[in-house]
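Undergrad: model this:
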Amino acid sequence: MNLLKKLAIIAIAGFGLIAAPAMADKTIRLAHLNPDSPFESHSGAMAAIFKNLVETGTNGSIRVQVYPNGQLGKDSEVIQQVRDGIIESVISSAGGMATHYSLVGVFDMPFAFPDIGVATKVMDKNSTFGRKFSADLEAKTGLKVLGLLDSGGFFAISNSKKPIRTVEDMKGLRIRTMTLPTHEATIASLGGQPTPLPWAEVYTALQTGVADGQMNPIPIIAFAKFDEVQKYLSITNHVITPYIWTMNGEFYDSLSAEEKRVVDTAAEVAVAAGRGISRIIEASTEKGLPKLGKKMEINAIEPAELEKFASLAQPAVRKVIEEQLGEEGIAMLDVMMANIEAVK
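TA: Modelled structure (predicted):
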């Protein structure tokens, strides 16, 4: 066992001694990357609702302990903790999951989803695509998928140098990406310099100039306070990535039929609320675009120009998917694209 795992076990055991009530028969330790407040992030809302519904639904026999703000480590590390049974559950980003299940990269086909309505229908564990995706992930990782939803909406690109109105404006900009080859290919195909960094390092990188900009959904840009270190925000809507909520498969299998029903129902309700809070934050005068507009210069890219972005980015990303994910990656991508066409 490496040092990281030992430290994680010691830390979590310490928290458990302080927090776990004597009457709880089982504990679900749930980690996520974002603020704990249900009004600041969708994963905060999901965790709060899940905790309430599980604890009340089991009459306190299952306790849910929430670890927000990446307290237990980097995203990919925490997923490993779940796989190892050190903790029970995590709501994770595509970037974190990619090191454990590479086919998450199919979501990164640029401009694949025409609007948030279509994305909501397809990016769901019960959609035609979602069922295939979840079953494959579970078979290859041993994790149980509790939920699949967008990470907060379509991505926009912010930077500290200039507004992005055309493909030419991307040239030379160092844009932070998740550690996803598909995201890196998107930025590189448009003339930018992809700068993959862990989430915990992004604010400082933008502040110090290690990266000129970044790409994320509006709610994430808002709660991360990137408006403090970025001047320009361009609405590109070029990609929408998932958050994937998983649980240790052995722990889930150890639950009774009634406990599974409570957990599954709580997760389903929590995901629905998470989607809703993301849409609310996007539109909110306090946390969405209106808030960001107080400090940032915001522009929407014209549809004709976005077609140029798509014509460059889509072939580059499909090539990466084919090269890195092989035939099964292309097959999974084709299922997703077919589902998109079916629900348009």
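
Undergrad: From now on I want contacts and neighbour counts done on CA atoms only, so please keep to that.
TA: Will do.

Undergrad: Quick one: the strands in the stretch 1-150 of the chain, in order.
TA: With strands called from DSSP state E, counting those that start in this stretch, the stretch 1-150 of the chain shows them at 26-32, 62-67, 89-93, 143-150.

Undergrad: One more, so I can put them side by side:
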Amino acid sequence: MRFKLRSLLLAVAATTCLFTPLAHAATTLKMATDSGAKGSPAGNALKKWADLIEQKSKGDIKVKVFYQNELGGQQEVFDLHVAGDVQLMLNWPMTSYDKRIGVIYTPYMTTSWDDALKAYSPGGWVNNLLGGIYKDIGLKFFGPWPEGFNGVATRGSHALTIGDAKNIKVRTMTVFPAPQTMQALGYQTAAIDWGEVYTAMQTGVVDGEAGNVIFWDYEYFRDIVKTYVRTKHFFMTGVLSMNHKAWDKLSAEQQKVVSEASLEIMNDQFKAAKAQDEFYVKKAVEAGIKYIEPSPAELAVLGKAAREKVWPLMEKEIGAEIVKTIRSNASPL
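TA: Prediction:
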């Protein structure tokens, strides 16, 4: 009798397990950036983005965050993003998958904060171009994370003219048309991955670096850098994106959560970027770095030289139609 009762209880328990819904497992996403350590502006944005997704989803989505160099260099992390091993990313775009991404590095495309923010904001002409290009390489484009206009940081001599730059060798990003732009401005160049820049500057492989807003040079190289010239050859911006296959696997509600969190991070940075950049100019000067802004006339000469030499190259690399759009919308010099 006891055996029959035990068998009955086991059968009931088994039946209950079959018909009782299992606890819902949270979706886990990996989020990374190729540039920005924990505690940096980019690192803080990444952390807030992850926190917002978890909060807005009420724990339905878990996010694991990886900061600069934790998963590899810039190209390696972007490779992981395109492959889907990193689902969410704040990236400084690499052109290895589609040279059209190089539109973001068009020299002297915009020359004022107002023009740049209008171009990169949702609905802006650069924003629209990038959205289509990212989709073609399998990424969902949420929008830009603007930093500001970049410049040239050097250990010794600096240049305000093309002639003065001829004896200065600078590190550039490894993407087209970064080296070509600096060559048009008179510099010798070496394309070096971000993780190797400090050593290259410290050992004298290059005299400076020409890829960043002043924050990066203050934060990472202030013991080496003596001068920062705001050449404004690129308007620097990161991009918030998601692997499209991972996006498609999310429910409609989860997609809404990720989109809303992305928009909030982007809007935060649009409001903060200019003040943030000015703050780091002050910090750099306090640290002993000489900060120089070329005059409008000097910038016009640099801008015209870069446009004349680099934009025709871009027509061949990213397409005449895209460059036609750039020419129609670019800031006047």
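
Undergrad: could I get the strands of the stretch 1-150 of the first structure as a markdown table with distance to Ala300 of the first structure and mean neighbour count?
TA: What follows is the strands of the stretch 1-150 of the first structure, written out as a markdown table (distance: least, CA to CA, whole Å; neighbours: other CA atoms under 10 Å):
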| stretch | distance to Ala300 of the first structure | mean neighbour count |
| --- | --- | --- |
| strand 26-32 | 31 | 22 |
| strand 62-67 | 36 | 22 |
| strand 89-93 | 26 | 27 |
| strand 143-150 | 21 | 24 |
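
Undergrad: Let me have those strands in CSV, adding distance to Gly213 of the first structure as columns.
TA: As requested, the strands of the stretch 1-150 of the first structure are arranged in CSV below (distance: least, CA to CA, whole Å):
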stretch, distance to Gly213 of the first structure
strand 26-32, 24
strand 62-67, 28
strand 89-93, 19
strand 143-150, 21
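
Undergrad: Would you mind saying which of those lies nearest Gly293 of the first structure?
TA: With distances scored as CA to CA, the stretch of these nearest to Gly293 of the first structure is strand 143-150 (23.2 Å).

Undergrad: on average, how far is the following helix or strand past that closest one from the matching bit in the second structure?
TA: The first helix or strand that comes after strand 143-150 of the first structure along the chain, using DSSP states H and E, is strand 155-159. After superposition onto the second structure, strand 155-159 of the first structure sits on average 0.9 Å from its aligned residues (mean CA distance after the TM-score superposition for the first structure).

Undergrad: Report the aligned residue range of the second structure for strand 155-159 of the first structure.
TA: Using TM-score structural alignment, strand 155-159 of the first structure lines up with residues 150-154 of the second structure.

Undergrad: max-length helix in the first structure?
TA: helix 303-343 (DSSP state H).

Undergrad: aligned partner of Val205 of the second structure in the first structure?
TA: Here Val205 of the second structure is matched to Val210 in the first structure, going by TM-score structural alignment.

Undergrad: just checking, what packs against the helix or strand hosting Val197 of the second structure?
TA: Assigned by DSSP H and E, Val197 of the second structure belongs to helix 197-202. Applying 3 or more CA pairs under 8 Å, 6 or more residues apart in numbering; DSSP states H and E, one finds that helix 197-202 of the second structure makes contact with strand 208-212.

Undergrad: what distance separates stretch 227-242 of the first structure from the centre of its chain?
TA: How far stretch 227-242 of the first structure lies from its chain's middle: 15 Å, per CA atoms, centre = their mean, to the nearest Å.

Undergrad: Next, the buried residues of that stretch.
TA: Buried residues in stretch 227-242 of the first structure, counted by 16 or more other CA atoms under 10 Å: 227, 229-242.
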